[in-house]
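Novice: got a predicted structure here, sequence first:
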Amino acid sequence: MPASDASATNVKLSCRGLWKVFGEGTRRFLDRHDLESRDGPPGTAELAAAGLIGAVRDATLEVHDGEVFVIMGLSGSGKSTILRCLSRLIEPTAGELLFEGRDLLAASEAELTEIRRHKMGMVFQHFALLPHLDVLRNVAFPLEVQGVERARREARALEVIELVGLKGREGYFPRELSGGQQQRVGIARSLAAEPDVWFLDEPFSALDPLIRREMQDEFIRLQRVLAKTIVFITHDFDEAIRLADRIAIMKDGAIVQIGTPEQLVTRPATEYVAEFTQDVARAKVLSVRSVMVPGPIPNEVAGELPAAARIAEVAHRVVRAERPFAVVEADGRRVGLLERDAVLEVLAPPDRGAKAAP
């Protein structure tokens, strides 16, 4: 998916200096520390010494309107906790949280309930479908909770059921559906209320690999149609690469780097990020723009390639062609050449572990 231009989009959801600390005496501990001091906030060792767990530590991020923002990390890194803080399913310990410019931490329970019902959609790893309701009534359930009259809510439910590819199964019960179909019902239910922000917490991780790939394809299709603002949690970097505009990598409750997939792979900010991304197939991440030769374009070229395309998408054409390709930006400008050797270098990079010959 194309990386979004942060400068050209509005911030939909953001947090600054967000903390979620578990354990007794949390408030007393934090009161003794200046979380914005020049010496930096307390680390994991200091928290552990006080018998506390810093599930989210000093997290700052912005999610822009219409982008897919993926938060990823290993188990226990804090990615699911920060998602629940962003939606206020759990209360942050400290920090700022803004939704559409509004202080979400200042919202009352009644206001928060209304925001969740009308502005936020959520999909989790476990489908949590109501077993006694068929597909139509499962999908319509959030609208029923809102008090939408039956004809309207069922009409809307039928729309999203068709959108996720389940038309004809409206009368099926969850037990009569495959795992992938059940997840589609969960997705349809979360979309029924037309949320402004869509939270997905490892929604495909419980699925078999083939079904998971199918659901990723479905997710990409839906996003092209709906252009939702999405916060997506995963521990799978390949999945993140396929889906994300930008990615935040977490470690021990802290965000260590935010960037496009290409930025994380080519310019890792820390050794941890470098290790995290070292086995990623670079052809899936690197754009044509990143490996082209800028400058004038000769008259004789094999054709044109979009600058934003991934190398994996165009490699077969470039490798087989006798001439280089012109690289074209979205506005039609020719900005450089993509040559065969540059593509081969991405497909078969030098062995990092190999020693130079004497």
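Specialist: Perfect, I can see it now.

Novice: going forward, measure contacts between C-alpha atoms and count neighbours the same way
Specialist: OK.

Novice: which element is Val314 on?
Specialist: Under DSSP states H and E, the secondary-structure element containing Val314 is helix 311-320.

Novice: and the contacts of the helix or strand just after that helix?
Specialist: Of the helices and strands lying after helix 311-320 in sequence (DSSP H and E), the nearest is strand 325-328. Surrounding strand 325-328, the residues in contact under the criterion C-alpha atoms under 8 Å, 6 or more residues apart in numbering are 288-289, 292, 297, 301-307, 318, 334-339.

Novice: list only buried entries from the residues you listed.
Specialist: 288-289, 292, 297, 305-307, 318, 334-339 (16 or more other C-alpha atoms under 10 Å).

Novice: so which of the residues you listed are in helices?
Specialist: Val288, Arg289, Val318 (DSSP state H).

Novice: burial count for Glu275?
Specialist: Counted with other C-alpha atoms under 10 Å, the burial measure for Glu275 works out to 12 neighbours.

Novice: outside of the host helix or strand of Thr81, which residues touch it?
Specialist: Applying DSSP H and E as the criterion places Thr81 in helix 79-86. Among residues not part of helix 79-86, those counted as contacts by C-alpha under 8 Å, 6+ apart are 15, 20, 55-56, 71-73, 90-92, 97, 199, 201, 231, 233, 250, 253.

Novice: next, the one to line up against it:
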Amino acid sequence: MAGRLKIRVENVSKIFGGNPTAALAKVRAGMGKAELLETSNHVLGLHEINLDIREGETFVIMGLSGSGKSTLIRHFNRLIEPTAGRILVDGEDVLALNPAALRRFCRRKVSMVFQRFALLPHKTVLENVIYGLIMDGVPKPAARDRGMQQIELVGLAGFENHHPGQLSGGMQQRVGLARALATDAEILLMDEAFSALDPLIRHDMQMQLRDIQARLHKTIVFITHDLDEALLLGNHIAILKDGMVRQVGTGASILMAPADDYVARFVRDVNRARIVTCGALAEPGQVFANPQAASGASGWVIISDGCGGHGLMRAGTGARNGEAKLEDAITIEASANVEEAFGALARRDRPLVVMTDGRVSGLLGWQTVLKALERNDGTIGGPRC
């Protein structure tokens, strides 16, 4: 679970060209990206980006080609310097670091995984993984031990003495991931890390990253142009267009309430049933110790037996004279997605009881699910047929 604030991006703007300060003033006065390029031969990369990234979360920055996402991630370790703004990591302004402090920051606090692997072809897998450690002065035996731990973590044990040219694309990307993890950096920057891989290998890498993140709880900033990948990996997602943030939120919140027409079109064809959780849709449900206690309530109520079991009752159905009829309660975890609930929702005569850590979160019925899956055009964004 994400913790305290780790990274804060404050009003970061980037203009490419000979006089970026003057060009930025024009953008702030209302000039758009196309007009700026036409009139001054400057390119608007980013404009007043503000983001909060919490410790231990996977934060996805996504957008189409030219949206500014790769430009933005390169500001985190100052591969690109901004025209304006600040980037704070643990409260420290990265942009204010002198060269020596920046080198320490890049060696120990942040690691990067590139799209095209960036491996040294003449070195073995193990030598690639520990290269940064050796450059940082770690004794070779200790570096080898740490490198082998990461090689095993990414599933490449037995390949440590192979060279990159002897490996598949997916295996080479695992080497890049192991190299980034070997430094034990708190922040992992991943710039289109899986986009060059075949679909099946790409999915394997996505699932492996999720598994590694569940164990290590790194702060990951992940860049992608693929919405399905963003929804699969991201705790929070920022959608960029033309260098500006259009919306930030969880995958479910963006699907349920797109900020504008651009975002709505972007997410239109997503299978919402696989993204939206039962907990996100649960409506408040009243819990009573017995039917008599629910005599003044309305709608469906939950009756607890005090031992973790629950029943359902329509309030007012004979509770006062002891003739109340309890229905069996079907429970589902709040973390389950809506698609996983379809079977349980087949009994449309009663709602599901949604549970979180053994406690009742609320009730979920078919009408709520159908409303949640309905797109802006009135069609249903459920499973593709």
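Specialist: Received it, and whenever you're ready, just let me know what you need. All values reported here derive from a predicted model rather than from experimental measurement.

Novice: and which of the ones in helices among the buried ones among the contacts of strand 325-328 of the first structure is nearest Arg27 of the first structure?
Specialist: Arg27 of the first structure has its nearest neighbour among these in Arg289, at 49.4 Å by C-alpha to C-alpha.

Novice: which residue lines up with the closest one in the second structure?
Specialist: With the correspondence set by TM-score structural alignment, Arg289 of the first structure lines up against Gly279 in the second structure.

Novice: got the contact list for the closest residue to its match other than its chain neighbours?
Specialist: Nearest non-adjacent residue to Gly279 of the second structure, counting by C-alpha to C-alpha, 6 or more residues apart in numbering: Ala334, 3.9 Å away. The contact partners of Ala334 of the second structure, by C-alpha under 8 Å, 6+ apart, come to Thr277, Cys278, Gly279, Ala280, Val354, Met355, Thr356, Ser361.

Novice: and if you look at Ala84 of the second structure?
Specialist: Taking C-alpha under 8 Å, 6+ apart as the definition of contact, the neighbours of Ala84 of the second structure are Asn11, Val12, Ser13, Lys14.

Novice: alignment lookup: it to the first structure.
Specialist: Checking TM-score structural alignment: Ala84 of the second structure goes with Ala94.

Novice: check Val248 of the second structure too.
Specialist: Counting by TM-score structural alignment, which is the criterion used here, Val248 of the second structure corresponds to Ile258 in the first structure.

Novice: on average, how far is the helix or strand its match falls within from the matching bit in the second structure?
Specialist: Taking DSSP H and E as the definition, one finds Ile258 of the first structure inside strand 254-259. With mean C-alpha distance after the TM-score superposition for the first structure, strand 254-259 of the first structure departs from the second structure by a mean of 0.7 Å once superposed.

Novice: on that earlier part again, for the residue nearest to the match of Val248 of the second structure when sequence neighbours are not counted, which three-state class applies?
Specialist: When the adjacent residues along the chain are set aside, Ile258 of the first structure lies closest to Ala248, with 4.3 Å between them (C-alpha to C-alpha, 6+ apart). State at Ala248 of the first structure, reduced to three classes by DSSP: H, G, I helix; E, B strand; the rest coil: strand.

Novice: equivalent range in the first structure for the helix or strand hosting Ile7 of the second structure?
Specialist: For Ile7 of the second structure, the element it lies in under DSSP H and E is strand 5-16. Under TM-score structural alignment, the match for strand 5-16 of the second structure in the first structure covers residues 11-22.

Novice: gap between the nearest residue to Val343 of the first structure once chain neighbours are set aside and Ser287 of the first structure?
Specialist: Nearest in space to Val343 of the first structure, with sequence neighbours left out and distances taken as C-alpha to C-alpha, 6+ apart, is Ala315 at 6.5 Å. Applying C-alpha to C-alpha, to the nearest Å, one obtains 11 Å for the distance of Ala315 of the first structure from Ser287 of the first structure.

Novice: of those two, which one has the most company?
Specialist: Counting neighbours by other C-alpha under 10 Å for Ala315 of the first structure and for Ser287 shows that Ser287 has the greater number, 21 against 18.

Novice: what sits against Asp65 of the first structure?
Specialist: Neighbour list for Asp65 of the first structure: Thr9, Asn10, Val11, Lys12, Lys228, Thr229 [criterion: C-alpha under 8 Å, 6+ apart].

Novice: give me that answer again for 10 Å
Specialist: Applying C-alpha atoms under 10 Å, 6 or more residues apart in numbering to Asp65 of the first structure gives the contacts 4, 6, 8-13, 100, 196-197, 227-230.

Novice: which of the residues you listed show up in the second structure as well?
Specialist: Mapped onto the second structure and checked by both residues aligned by TM-score structural alignment, their matches' C-alpha atoms under 10 Å, the contacts of Asp65 of the first structure keep the contacts 4, 9-13, 100, 196-197, 227-230.

Novice: closest one to Thr60 of the first structure out of those residues, please.
Specialist: When these are ranked by distance to Thr60 of the first structure (C-alpha to C-alpha), Leu13 comes first, at 11.0 Å.

Novice: just give me the match in the first structure for Gln213 of the second structure.
Specialist: Checking with TM-score structural alignment, Gln213 of the second structure has Gln223 as its match.

Novice: output the contacting helices and strands for the longest helix along the second structure.
Specialist: In the second structure, assigned by DSSP H, the helix with the most residues is helix 199-216. For helix 199-216 of the second structure, the elements it packs on are helix 140-153, helix 169-182, helix 227-233, judged by 3 or more C-alpha pairs under 10 Å, 6 or more residues apart in numbering; DSSP states H and E.

Novice: what's the most buried one of these?
Specialist: Mean neighbours per residue, mean count of other C-alpha atoms under 10 Å, is largest over these for helix 169-182, with a mean of 25.

Novice: where in the first structure does that one fall?
Specialist: Across the first structure, the stretch matching helix 169-182 of the second structure (TM-score structural alignment) is residues 179-192.

Novice: give me the buried positions along stretch 89-97 of the second structure.
Specialist: Val89, Val94, Leu95.

Novice: of those, which is the nearest to Glu160 of the second structure?
Specialist: For the buried residues of stretch 89-97 of the second structure, the closest approach to Glu160 of the second structure (C-alpha to C-alpha) belongs to Val89, at 33.7 Å.

Novice: dump the residue contacts of the closest one.
Specialist: For Val89 of the second structure, the contact set (C-alpha under 10 Å, 6+ apart) comprises Leu5, Lys6, Ile7, Arg8, Val9, Ile53, Phe76, Phe105, Lys109, Ile187.

Novice: from what I can see the last one touches Val110, true?
Specialist: In other words, Ile187 of the second structure. Yes: checked against C-alpha atoms under 10 Å, the pair Ile187 of the second structure and Val110 is within contact range at 4.7 Å.
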